[in-house]
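Q: the following block contains a protein sequence and its predicted model.
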Amino acid sequence: MRVALGIEYCGTAFHGWQSQAGGGTVQDALESALREIAGVPVGVMCAGRTDAGVHASHQVVHFETSVERPLTAWVRGVNSNLPAGVAVRWAQEVGDEFHARFSARGRRYRYLLLNRPQRPGLWAGRVGWFHGTLELAAMQEACGRLLGEHDFSAFRAAGCQAKSPVKTLSRAEVRQCGNMFVFDFEASAFLHHMVRNLVGTLVYIGKEAQSPGWIDELLQMKDRKLAAPTFSPDGLYFRGPIYEPHWGLPDPDDDFLDGLLK
């Protein structure tokens, strides 16, 4: 039997998603909790790996098991064995052809940037921060230049293992909610550090260190060293994969990120 789970987590206390020898990752915590319920080791596959300090409001994973448990056990039971900061939101049996990663036709990220002179206290670890003035219109114009298919080498981490730097960005938007800037990105796939590198570059444009046309130059030059530094992971949220409707999986668009910013 194959089961899919919807997961949310605060990445502040974890060393990223992917399991590692020293432990301390979200995957390690989840697989340990699943083992407590299944009574045997359980390995999971995720829709999109996240780095240390990055959060997720709707990560999706799947796992195989021959152990029969009610779906509620994969939610309440697993949650009772998970550490603070990570929780299962839903569980659903899926067909053997479903794959959390390869069945996704797109992925969504959001970056929350607090813009005020003082660093965050209440939101520490959960938002990025910039102290100076930012011009919304300039960043919005720059976002428009990112849309479509491009070689995003200028926004690719040195250790990125993607086969190609060419990606199609179907959504690149920024809006302002009081002293919070909200950046939304959607694509079929992303390069390593791509969103954080995009946000860093948009902040440079917002503070008027560069013009919106800088985006065109960076895309053409394809040189990571020419773009802005990688921005903090604190404000980055994986908002989940996008699946075809026939999979029938929950898609909680009304998550807390929307509610807090209305």
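A: Nice, I can see it. Here the structure is a predicted model, which means the values were calculated and not measured.
Q: use CA for all of it now, contacts and neighbours both
A: Fine.
Q: please enumerate the strands of the protein.
A: 2-9, 44-46, 55-64, 86-94, 106-115, 128-130, 148-151, 166-177, 180-187, 236-242 (DSSP state E).
Q: deepest-packed of the ones you listed, please.
A: strand 236-242 (a mean of 25; mean count of other Cα atoms under 10 Å).
Q: what angle sits between that one and strand 106-115?
A: If you take axes from the mean of the first three to the mean of the last three Cα atoms, to 10 degrees, strand 236-242 sits at 160 degrees to strand 106-115.
Q: please enumerate residues in contact with strand 236-242?
A: 47-48, 50, 54-60, 104-112, 126-128, 196 (Cα atoms under 8 Å, 6 or more residues apart in numbering).
Q: alright, now check it against this:
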Amino acid sequence: MNILIKITYDGTAYHGYQMQKNLKTVELELTKAISNTLKKKTKIYSAGRTDRGVHALGQYANFFADTTINIGNLPRVINFHLPSDISVVKAQIVDENFHARFSAKAKKYRYILYNSIYRNALYYNRAYQFPFKLNLHAMEKSFECLIGEHDFNAFMGRDAVVKDTIRNIYSIDIKKDGEFIYFDFYGKSFLKNMIRIIMGTALEIARGKFEPSYMEELLNSKKRAVAGPTAPASGLYLMDVIYLEDCLK
């Protein structure tokens, strides 16, 4: 049977999600835990990758297995073999043709900004502490040019290997709650560091260093060198992967 699991993790201690030779990754720990649970080497198929230090509340992976373990109890058994900063929170049986990556229709990422002049120990590596006053209207205005399908080469990190740099952002929503500001990005897929570079650039605009139109200039330039800094990974979360209901049983 084809089993889909939902995973949460704190990415602080890992070299990203994807398996890498001789490096500690979330996918490596997850593969080992599932193989130990099933007492058989098992290949998993993941919805996507996250960069080093990025967190997840809604990463997904599927794998094929014949097991007598009750599907509702499977997360608890897998978690027994996982470190405390990675957890499986849901498991379900899906169609045999389901693939965690190729069946995905959209992804939601959230960037969390802690807009305070004082650091808070409980938010360390959980949000980006940004102590400066921000013009959220200018920030929101700068995002307008990014909605839709564009060449996002100017917002791609170094050493990324991709077929092309065309991506489609469906929406970017901003919500302020006290000292926290949440930025929700919806799209089919994103380039390496894309959201973090967009955030780094937008924060420069929000501080008054550039006009909102600067974002569109960068987009059209297709040059990473003229874009803003890459915002820290600690503020970025993969919140969810959206699948069509007919992909699921």
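A: On my side now, so go ahead. This one's a predicted model, so the numbers in the text were calculated from it and none came from an experiment.
Q: and the TM-score between these chains?
A: Scored against TM-score structural alignment, normalised by the length of structure 2, the superposed chains reach a TM-score of 0.95; 249 aligned residues with a Cα RMSD of 1.4 Å.
Q: sorry, back to before: of all the strands of structure 1, which one is nearest residue 138 of structure 1?
A: Closest to residue 138 of structure 1 of the strands of structure 1, according to Cα to Cα: strand 166-177, at 10.2 Å.
Q: now that closest one: how far from the chain's centre is it?
A: 13 Å (Cα atoms, centre = their mean, to the nearest Å).
Q: now swap in stretch 209-216 of structure 1 and tell me
A: On Cα atoms, centre = their mean, the centre of stretch 209-216 of structure 1 falls 25 Å from the chain's centre.
Q: and residue 103 of structure 1, what does it touch?
A: residue 243.
Q: just give me the match in structure 2 for it.
A: By TM-score structural alignment, residue 103 of structure 1 lines up with residue 103 in structure 2.
Q: separation between that match and residue 4 of structure 2?
A: 12 Å (Cα to Cα, to the nearest Å).
Q: okay but residue 155 of structure 2 is in contact with residue 199, surely?
A: No. In terms of Cα atoms under 8 Å, residue 155 of structure 2 does not count as a neighbour of residue 199; the distance is 9.8 Å.
Q: between the two, which is the more surrounded one?
A: Neighbours were counted for residue 155 of structure 2 and for residue 199 using other Cα atoms under 10 Å; residue 155 has more, 31 against 23.
Q: ok, the more buried one - contacts?
A: 191, 193, 194, 195, 197, 198, 219, 222, 223, 224, 227.
Q: the residue located most distally from the centre of structure 1 and residue 92 of structure 1, how far apart?
A: Using Cα atoms, centre = their mean, the residue of structure 1 lying farthest from its centre is residue 68. It sits 31.4 Å away. Using Cα to Cα, residue 68 of structure 1 is found at 13 Å from residue 92 of structure 1.
Q: now residue 229 of structure 1
A: From residue 229 of structure 1 to residue 92 of structure 1 the distance is 40 Å (Cα to Cα).
Q: now do residue 75 of structure 1
A: Distance from residue 75 of structure 1 to residue 92 of structure 1, by Cα to Cα: 10 Å.
Q: same question for residue 1 of structure 1.
A: 11 Å.
Q: and if you look at residue 259 of structure 1?
A: 25 Å.
Q: returning to what we had before: got the contacts of residue 155 of structure 2 as JSON lines, with neighbour count and distance to residue 145 of structure 2 columns?
A: Listed next are those as JSON lines, based on neighbours: other Cα atoms under 10 Å; distance: Cα to Cα, whole Å:
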{"residue": "191", "neighbour count": "18", "distance to residue 145 of structure 2": "17"}
{"residue": "193", "neighbour count": "20", "distance to residue 145 of structure 2": "18"}
{"residue": "194", "neighbour count": "18", "distance to residue 145 of structure 2": "15"}
{"residue": "195", "neighbour count": "23", "distance to residue 145 of structure 2": "14"}
{"residue": "197", "neighbour count": "22", "distance to residue 145 of structure 2": "15"}
{"residue": "198", "neighbour count": "24", "distance to residue 145 of structure 2": "12"}
{"residue": "219", "neighbour count": "21", "distance to residue 145 of structure 2": "8"}
{"residue": "222", "neighbour count": "17", "distance to residue 145 of structure 2": "14"}
{"residue": "223", "neighbour count": "15", "distance to residue 145 of structure 2": "16"}
{"residue": "224", "neighbour count": "18", "distance to residue 145 of structure 2": "17"}
{"residue": "227", "neighbour count": "23", "distance to residue 145 of structure 2": "15"}
